[in-house]
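> Any chance you can model this:
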Amino acid sequence: MLRRTLFFSVVLVSLAFFIEAQQHRQSRTKRSSQTQRHRRRARSLKPPVTSFVTDSGGRELIVRLLDIGQGDATYIRNGSSKVIIDGGPDTAAFGRYLDSLSLNNSTIDVVILSHQHLDHYSGLRELFKTSRHIRVQYFFENKDPAPAVTLAELRDSILSRMDRDSLIYRDTDDPCSNGRPICTITMTGGAKLHLLAPLPNGDGPNNRSAAVKLIGPDSASFTMWLAGDAEHDEINWFDATGYNRNPGIRVNVLKADHHGSCNGVTPRYLELTHPQWVVASLGARNDYGHMHTQAKAIYRTAGVPWYRTDQNGTITIRASGKPGGGFTITPDRPGTDLDGPSDRTSQQGACTMGMK
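Got it, this is the predicted structure:
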């Protein structure tokens, strides 16, 4: 259980959000107006750091890329801190992981929705089922208007928890950030997440993906880059930002953008990230051609091996957090990538942009 002591600046911001949440309760209007109102508030109140005081939970960092089907869901634990990035395409599959990871009756410190596609957000609704007794402290998303009923349900749940649990609902969109982190999340074991705003005015949800650089307790031993479904436009923007110049996006592990689509990688992107491993989240026999043979050719040319959830199951990464301790990657089902049916379908040949 996290100690509830936060840095003074974060306490002030939390108090500001709590007061505004009470005002929101007293003047509740239609759902659309609520969402726009909270978007404006989130933009005006952006704490630079969200920190949880270090405790005895240990320094080991554990990252699980969940075998969630055709979608994305990542669980991160360090010390007693817990972070979830995306929740996959359906509540049933995500709910089974909440059970197996013993997350019921617990606190999830941070939830990040990379972008507004159902295969990333739908499962997150399971976090807010009252029967699970899960408390979420921070929820980040870009809050772009979206017509999907399931996303509206998720946002309604978030807004209700602002009142009940003082959940802090943050907008990841910051067109003035130039790629600088809009927030640094420090976990109790010493790991950090730099949360980067999406491409301003990106063309479609994929190129509006928030990105995360995960830095292990020993930054020299482990780093990881996760950028949702970012495509070439946003990848080029990452290259041009100030963050890429300092501290840079060179990492040990790259989560393949857009489930291993050909529009989620370029040779230049691998030069920037320079990963030792790539991990990809995708569903077996999917309709989109993930992983694309062009993407795999780029990885092979760069000499980078990969695991993929459709063939290897859940992929677990462990970093000891000790200086020089390194990291391990362990899939549920070891084995070499095979060109299965999902590699030979609609996306082969031309590289199609904008696919889910």
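> from here on, contacts and neighbour counts on C-alpha atoms
Noted.
> Which parts of the stretch 101-250 of the chain are helices?
Per DSSP state H, counting those that start in this stretch, the stretch 101-250 of the chain carries helices over the ranges 118-121, 149-165, 232-240, 242-245.
> which stretches of the stretch 101-250 of the chain form strands?
107-112, 135-141, 168-171, 181-186, 192-196, 211-215, 223-226 (DSSP state E, counting those that start in this stretch).
> so what secondary structure elements neighbour the fourth one?
Translated: strand 181-186. strand 49-51, strand 192-196 (3 or more CA pairs under 8 Å, 6 or more residues apart in numbering; DSSP states H and E).
> ok, now how distant is K82 from Q116?
K82 sits 22 Å away from Q116, going by CA to CA, to the nearest Å.
> do the same with A227
Counting by CA to CA - A227 and Q116 are separated by 13 Å.
> The two: which has the busier surroundings?
Taking A227 and Q116 together and counting by other CA atoms under 10 Å, A227 has the greater number of neighbours (28 against 23).
> nearest residue to the more buried one other than its sequence neighbours?
Distances taken as CA to CA, 6 or more residues apart in numbering place A211 nearest to A227, at 4.1 Å, with adjacent residues excluded.
> ditto for D90
In space, and not counting its chain neighbours, D90 is closest to G123: 4.6 Å by CA to CA, 6+ apart.
> go on, F94?
Nearest non-adjacent residue to F94, counting by CA to CA, 6+ apart: G123, 5.4 Å away.
> next up, for comparison:
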Amino acid sequence: MNKRKVSLLLSLLLVLGMFLFGCESNIDFLDEDDGNNLLVNFIDVGQGDSTLIEFPNGETCLIDGGPRSSSEDLIDFLKTKKIEKIDYLIGTHPHEDHIGGLPEVLKNFKVEKVYLPNKTANTVIFEDLLKEIKKNDLKIIVGKSGLNIADKDGIKFDIIAPNNENYSNTNNYSIVTKIVYKDFSLLVTGDAERESELEMVEKGYDLKSKVLKVGHHGSSTSSTSEFLEKVNPDYSIISLGKDNSYGHPHKEAIERLEQINTKILRTDELGTIVIKTDGENIEILNKIENDKTVLEGKYFIGNKNTKVFHSKDCNSLPNKENQITFKSEEEALKEGYKPHGKCIK
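Just a heads-up that it's a prediction; the model follows:
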């Protein structure tokens, strides 16, 4: 074979390789890790909650599974992350928007330990969850304050709520967990409301955390000033569905968060939010690349097909796979996109 034919063959192989392997997955950025980091994935499950924690020692924890309607998306996410085993599965409380996807998780992955609060529900989804737990020969560990989940390999993982067994509101039975890794700390609060938050404050728990998973999707019944002042997070993550019927996040909660100068990140605006830390530094891994204007919510969304750009709260936004984000109107116009006639005047 002459040199020209060899060169041509190599070129064809290169093009073929780019075609087969060069297409970028919409969540490739989630796999950026060198093995010494802790990854926290606040999964976009719509109006619900689901948080995947990947520890440096290889163990994993899934806190909540979102609503049943997002089960397929949750399973796809976990499989894309190449999760094979979940060491700690936590259902913070028996509401469908938190445990709806957990039965499917139990069907698709090996689970080592299951934690639920001492609170039942007379619902089909709760019964389905119990059936899957039984099928997997797992025993439910009752999650309550004072229980240590793990203390090894530089990780301290504790439950600090619920602190009572006689709440009138199911949300206050929420399992609240705190994870500490070197100088990094994470507080995940489920739907814990004012009563539970104040109990944690009054009992003198060390609530200070770098990252707070905001309670009850940003409802005004959670995120009390007393609680937030003790947590004092650098980042506050709110998991919620776009244009949800509950009006989350509530104005009052947002105002209280703003008063403590925390950076608010929302799944309805950013999709799945991923935090990477080596125990000292914190990095947001979303494709927005920590752009300040985007993180503050000042951005526009373009439609790759129609070449039209919209305000982020427009009712005519394209599907996620067809979206492109612009920092300003000027940037969108420069890229050849035209403003949407109804949302941008």
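> Superposed, what's their TM-score?
The TM-score (TM-score structural alignment, normalised by the length of structure 2) is 0.71; 260 aligned residues with a CA RMSD of 2.0 Å.
> Quick check: the aligned residue for I140 of structure 2 in structure 1?
Using TM-score structural alignment, the partner of I140 of structure 2 in structure 1 is Y169.
> Who are the contact partners of that match?
Applying CA atoms under 8 Å, 6 or more residues apart in numbering to Y169 of structure 1 gives the contacts H38, A42, Y138, F139, F140, I158, L159, M162.
> Quick one: residues contacting the residue sitting nearest the centre point of structure 1.
Relative to the mean C-alpha position of structure 1, the nearest C-alpha, by CA atoms, centre = their mean, is the one of I85, at 3.1 Å. Going by CA under 8 Å, 6+ apart, I85 of structure 1 touches A73, T74, Y75, V111, I112, L113, S114.
> what would those residues look like in TSV with distance to L270 of structure 1 and neighbour count?
Compiled in TSV, the contacts of I85 of structure 1 are given as follows (distance: CA to CA, whole Å; neighbours: other CA atoms under 10 Å):
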residue	distance to L270 of structure 1	neighbour count
A73	22	26
T74	21	23
Y75	24	20
V111	27	22
I112	24	24
L113	24	24
S114	21	30
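> Spatially, which two of those are the most separated?
Considering CA to CA, no two members of these lie farther apart than Y75 and S114, which are separated by 13.5 Å.
> For R64 of structure 1, what is the corresponding residue in structure 2?
Per TM-score structural alignment, the equivalent position to R64 of structure 1 in structure 2 is N41.
> What's the first helix or strand after the helix or strand hosting its match?
Under the assignment given by DSSP states H and E, the secondary-structure element containing N41 of structure 2 is strand 38-42. Sequence-wise, the next helix or strand downstream of strand 38-42 of structure 2 (DSSP H and E) is strand 51-54.
> so whichever helix or strand comes after that next one aligns onto which residues of structure 1?
Remark: after strand 51-54 of structure 2, the chain's next helix or strand is strand 60-63, criterion DSSP H and E. Taking TM-score structural alignment as the measure, structure 1 aligns residues 82-85 with strand 60-63 of structure 2.
> how far out from the middle of the chain is that stretch?
The gap between the average C-alpha position of stretch 82-85 of structure 1 and the chain average comes to 7 Å, counting by CA atoms, centre = their mean, to the nearest Å.
> And it against structure 2, how far off on average?
On the superposed models, the aligned residues of structure 2 are on average 0.5 Å from stretch 82-85 of structure 1, with distances taken as mean CA distance after the TM-score superposition for structure 1.
> hey, which helix is longest across structure 2?
Longest helix in structure 2 by number of residues (criterion: DSSP state H): helix 3-21.
> Onto which residues of structure 1 does that one map?
Applying TM-score structural alignment, one finds that helix 3-21 of structure 2 aligns to no residue range of structure 1.
> Next, the distance between the ends of stretch 317-326 of structure 1.
Stretch 317-326 of structure 1 has an end-to-end distance of 11 Å (criterion: CA to CA).
> hmm, back to that, which residue in structure 2 aligns with the residue nearest to F94 of structure 1?
The equivalent of G123 of structure 1 in structure 2 is G101 (alignment by TM-score structural alignment).
> and I237 of structure 2, how many neighbours does it have?
Counted with other CA under 10 Å, the neighbours of I237 of structure 2 add up to 22.
> just F109 of structure 2 next, same as before
Under the neighbour criterion other CA under 10 Å, F109 of structure 2 is assigned a count of 15.
> cool, the one 5 residues further on as well?
Neighbourhood size, V114 of structure 2 [other CA under 10 Å]: 20.
> same deal with the one 4 residues further on?
Other residues lying near N118 of structure 2 total 19 when counted by other CA under 10 Å.
> Excluding sequence neighbours, find me the nearest residue to it.
The shortest distance from N118 of structure 2 to any residue that is not its chain neighbour, by CA to CA, 6+ apart, is 6.0 Å, and that residue is V142.
> burial of that neighbour, as a residue count?
V142 of structure 2, neighbours per other CA under 10 Å, totals 14.
> ditto for A93 of structure 1
Burial of A93 of structure 1 is recorded as 17 neighbouring residues (other CA under 10 Å).
> repeat for D144 of structure 1
Number of residues near D144 of structure 1 (other CA under 10 Å) recorded here: 16.
> now swap in G289 of structure 1 and tell me
Under the neighbour criterion other CA under 10 Å, G289 of structure 1 is assigned a count of 23.
> Counterpart of it over in structure 2?
With TM-score structural alignment as the criterion, G289 of structure 1 lines up with G247 in structure 2.
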